[in-house]
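Asks: Next input, structure requested:
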Amino acid sequence: MSFRLSHLPIAAKIAAALAFLLLVSLTVMAVSWRNLRTIEETGRWDVHSREVLETLDRVVAAMLNRETGLRGYLLSGEASFLEPYRAGEADFAAALKRARSLTVDNPAQLARLDALARLEQAWTSEVAARAIRLMGEPATQAEARRLETSGAGKAAMDGLRANAAEIAASERDLLARRSGESAAAVALSRITSIAGFGVMVAAAAGSLLLLHLGIAKPIRGMTGTMGRLARQDLVAEVPGIGRHDEIGAMAEAVQVFKDGLIRARALEEE
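Replies: Coordinates of the predicted model:
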């Protein structure tokens, strides 16, 4: 048996129209909520990546301070020039620890930080600590300066800078990717809002048309027929016969009324 809209009760027609509008609204809201979550999540991770980059800058700056302090000590022989070296040592340890805590969920970055730490330890033990020790004795100060000019320290620092640049490049790649995801989410949210508004307008128009054709128009037709019957126009056709909703029940009642009028007129004529 084929389904006909006229078989639905009036309450069901109204409920169906409202349910469709609600479904469209919920769909638009769900998509917008998901896009908002994406934007918020990418924003949070952007802040995280920028903090990693700032911490990495502190790591590199600490090593530069240590290198500068060591070079100043080797050139002057004054122990006061080692103050930046000592301060940089503490700053490097704190910044490296912070960088590791920020990238604990990124094994690749942790591996790069471990490599950076090994380079720092190699520079400290093989170049810095050795040079400071040699500078402590007048007889070996020339050897300490030759160690600095040999390029051993520069090689270690160049490796450390290259490692830090690789870590920074990885974080910038993440920033770029998340920026693209955020932009896509914003664009999708805009499209969803516009499309959702259009669908809701169309749904509202369709619901009004449904209510007009399924309820208002049949009731007006029924009212017109009852007026004609009241004026003794017994040839008026009763609309809505055969419907299974309230309009059909009204039509059957009016048809009974019409049949009664026809029988009464026949009796009067007899």
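
Asks: When you work out contacts or count neighbours from here on, use the C-alpha atoms and nothing else.
Replies: Noted.

Asks: Quick one: name whatever helix or strand follows the longest helix belonging to the chain.
Replies: Scanning the chain for the helix with the most residues, using DSSP state H, yields helix 10-76. Next helix or strand after helix 10-76 toward the C-terminus (DSSP states H and E): helix 83-102.

Asks: Can you list the buried residues in the next helix or strand after that following helix?
Replies: Downstream of helix 83-102, the first helix or strand assigned by DSSP H and E is helix 107-123. For helix 107-123, the neighbour count (16 or more other C-alpha atoms under 10 Å) marks 109-110, 112-113, 115-117, 119-120, 122-123 as buried.

Asks: Give me the contact list for helix 107-123.
Replies: 96, 99-100, 103-104, 153, 156-157, 159-160, 163-164, 166-167, 170 (C-alpha atoms under 8 Å, 6 or more residues apart in numbering).

Asks: again, 10 Å this time
Replies: The contact list for helix 107-123 (C-alpha atoms under 10 Å, 6 or more residues apart in numbering) reads 56, 59, 63, 67, 89, 92-93, 96-97, 99-104, 124-130, 152-164, 166-168, 170-171.

Asks: Neighbour count says what about those residues? Which are buried?
Replies: Buried among the contacts of helix 107-123 by 16+ other C-alpha under 10 Å: 56, 59, 63, 67, 89, 92, 96, 99-100, 102-103, 124, 127-128, 153, 156-157, 160-161, 163-164, 167-168, 170-171.

Asks: now residue 254: how far from residue 261?
Replies: 10 Å (C-alpha to C-alpha, to the nearest Å).

Asks: Which strands or helices does the helix or strand harbouring residue 147 pack on?
Replies: Counting by DSSP H and E, the element that carries residue 147 is helix 141-149. Under the contact definition 3 or more C-alpha pairs under 10 Å, 6 or more residues apart in numbering; DSSP states H and E, helix 141-149 sits against helix 10-76, helix 129-135, helix 152-211.

Asks: C-terminal to the last one, what's the next element?
Replies: The reference is to helix 152-211. Next helix or strand after helix 152-211 toward the C-terminus (DSSP H and E): helix 217-230.

Asks: how far off helix 152-211 does that next one point, in degrees?
Replies: Orientation note: helix 217-230 sits at an angle of 10 degrees relative to helix 152-211 (axes from the mean of the first three to the mean of the last three C-alpha atoms, to 10 degrees).

Asks: How far off centre is helix 217-230?
Replies: Centroid separation between helix 217-230 and its chain, computed with C-alpha atoms, centre = their mean, to the nearest Å, is 56 Å.

Asks: Please generate a structure for the following sequence too, so the two can be compared:
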Amino acid sequence: MREAKDSTGEQRPINRGKSKSAGIPWRRHLSRSVNPKRLEQARQLPSALGRTEVMEDHGGCTGRLWPWDSKRQSYSQHSTRKGSNMFDRLKRLLRDEGGITALETAIILIAFVVVAAVFAFTVLSAGTTTTEKGKEAIYSGLQEVQSSLELRGSVMAISNTVGISGTGKIGHLVFTVGNVAGGSAIDLTDTSAGQNKVVIDYRDSKQLQSNVSWTVSWPVRHDDNNLLNDGELAKIDVDLSTMNLSTDTPFAIEIKPPRGGVLIIDKTTPSYIDQVINFN
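Replies: Okay, here's the model as predicted:
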């Protein structure tokens, strides 16, 4: 057994027996016989250095616990507790036998059925609308075709001023029209009362005249109205006396009904104007 001197200069044996705090690596032991004044100075020294130390006395053995020792111990306990919590959660998840219920399945199926029904209704509505538009286009085209006029017979120029270029002039243009096979009725009220529905235009290389005067007569008529029905014939007399239409002049007459195609008559006057001219 070794001896050591204390602060008073006396020899005291040092006990190397096993202390109560043996086995704790982060605790530094001090002698059992310590000068109280120096112990107080040792306690105040960490505060002066800006560190926090804890002085403990275990069975007369005074030691100190450094800050990093306490943090290390706390971190180790926290890590152990966190790992244990994760393991417990994993075990509970593996033991969980919960699944989808019949009610939840029914709700999902109903949602799918509703979405499919809405989609089908949208598609069917779009298809119906497209079909209706197609029908309207077809009917409109049929009306245009069925309401067309067609020329029947020759085109004649009558009541003319006989003569050559500079003296001969055409007064009236006469032709016969009928409705196309299976066509709808066309109103041929003339311009005598200013209530005509059909417009006739005249044009040549020098002039253009819209809505010229014309009259109608009925070689074949099945009723007393002015509608041109299927099987009827109407003779139209167009007044060209103000057009100064002389010899060797190309000209055109356009007959425009309210519906249907436009009937165009293109002719050229001869070199000599007779009283009656057949343009064949």
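
Asks: TM-score, when you put one on top of the other?
Replies: Overlay of the two chains. TM-score (TM-score structural alignment, normalised by the length of the first structure): 0.30; 111 aligned residues with a C-alpha RMSD of 5.2 Å.

Asks: before we move on, back to that, what comes up buried for the helix holding residue 147 of the first structure?
Replies: In helix 141-149 of the first structure, counting by 16+ other C-alpha under 10 Å, buried: 141, 144-145, 147-148.

Asks: burial measure for residue 75 of the second structure, as a count.
Replies: Around residue 75 of the second structure there are 12 other residues, counting by other C-alpha atoms under 10 Å.

Asks: Sketch out the helices for the second structure, chain order is fine.
Replies: Counting by DSSP H, the helices of the second structure are 36-48, 67-95, 102-146.

Asks: follow-up on the earlier one: looking at the buried residues of helix 141-149 of the first structure, spot the one nearest residue 13 of the first structure.
Replies: Of all the buried residues of helix 141-149 of the first structure, residue 148 has the smallest distance to residue 13 of the first structure: 89.2 Å, by C-alpha to C-alpha.

Asks: Relative to residue 67 of the first structure, how far out is the closest one?
Replies: Residue 148 of the first structure is 10 Å from residue 67 of the first structure, by C-alpha to C-alpha.

Asks: again, but for residue 20 of the first structure
Replies: Distance from residue 20 of the first structure to residue 67 of the first structure, by C-alpha to C-alpha: 70 Å.

Asks: List the contacts of residue 152 of the second structure.
Replies: 175-179, 233-235.

Asks: For those residues, give me TSV that also has distance to residue 267 of the second structure.
Replies: Output for the contacts of residue 152 of the second structure, formatted as TSV (distance: C-alpha to C-alpha, whole Å):
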residue	distance to residue 267 of the second structure
175	13
176	16
177	17
178	20
179	22
233	22
234	21
235	18
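
Asks: quick check, nearest of those to residue 12 of the second structure?
Replies: Nearest member of these to residue 12 of the second structure, counting by C-alpha to C-alpha, is residue 179, at 147.0 Å.

Asks: is it true that that closest one touches residue 186?
Replies: Yes - assessed by C-alpha atoms under 10 Å, residue 179 of the second structure is found in contact with residue 186 at 7.9 Å.

Asks: one step back: I'd like the helices and strands packed on helix 141-149 of the first structure laid out as CSV, including distance to residue 248 of the first structure.
Replies: Shown next, in CSV, are these (distance: least, C-alpha to C-alpha, whole Å):
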stretch, distance to residue 248 of the first structure
helix 10-76, 11
helix 129-135, 101
helix 152-211, 15
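
Asks: Tell me which of the ones you listed sits nearest to residue 249 of the first structure.
Replies: helix 10-76 (11.6 Å).

Asks: Just want the angle from the closest one to helix 83-102.
Replies: Here the directions of helix 10-76 of the first structure and helix 83-102 differ by 160 degrees (the same axes, to 10 degrees).

Asks: So which of the helices and strands packed on helix 141-149 of the first structure is nearest residue 250 of the first structure?
Replies: With C-alpha to C-alpha, the closest approach to residue 250 of the first structure among those belongs to helix 10-76: 12.4 Å.

Asks: Relative to residue 173 of the first structure, how far out is residue 47 of the first structure?
Replies: The value you get for residue 47 of the first structure to residue 173 of the first structure, if C-alpha to C-alpha is used, is 14 Å.

Asks: With residue 122 of the first structure instead?
Replies: Going from residue 122 of the first structure to residue 173 of the first structure by C-alpha to C-alpha gives 29 Å.

Asks: Could you do residue 100 of the first structure as well?
Replies: 18 Å.

Asks: what about the closest residue to residue 264 of the second structure other than its chain neighbours, neighbour count?
Replies: Once flanking residues are discounted, residue 264 of the second structure sits nearest to residue 254: 4.6 Å by C-alpha to C-alpha, 6 or more residues apart in numbering. The tally of other residues near residue 254 of the second structure (other C-alpha under 10 Å) stands at 17.

Asks: was I right about residue 254 of the second structure contacting residue 201?
Replies: Yes - between residue 254 of the second structure and residue 201 there is a contact under C-alpha under 10 Å: 5.2 Å.

Asks: For the closest residue to residue 155 of the second structure other than its chain neighbours, list the residues it contacts.
Replies: Distances taken as C-alpha to C-alpha, 6+ apart put residue 175 closest to residue 155 of the second structure, at 4.8 Å, once the chain neighbours are dropped. Contact partners of residue 175 of the second structure, counting by C-alpha under 10 Å, 6+ apart, are 151-157, 216, 234-238, 265.

Asks: Tabulate those residues (CSV), appending distance to residue 83 of the second structure.
Replies: Shown next, in CSV, are the contacts of residue 175 of the second structure (distance: C-alpha to C-alpha, whole Å):
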residue, distance to residue 83 of the second structure
151, 103
152, 106
153, 109
154, 110
155, 110
156, 113
157, 115
216, 109
234, 107
235, 109
236, 108
237, 110
238, 109
265, 102
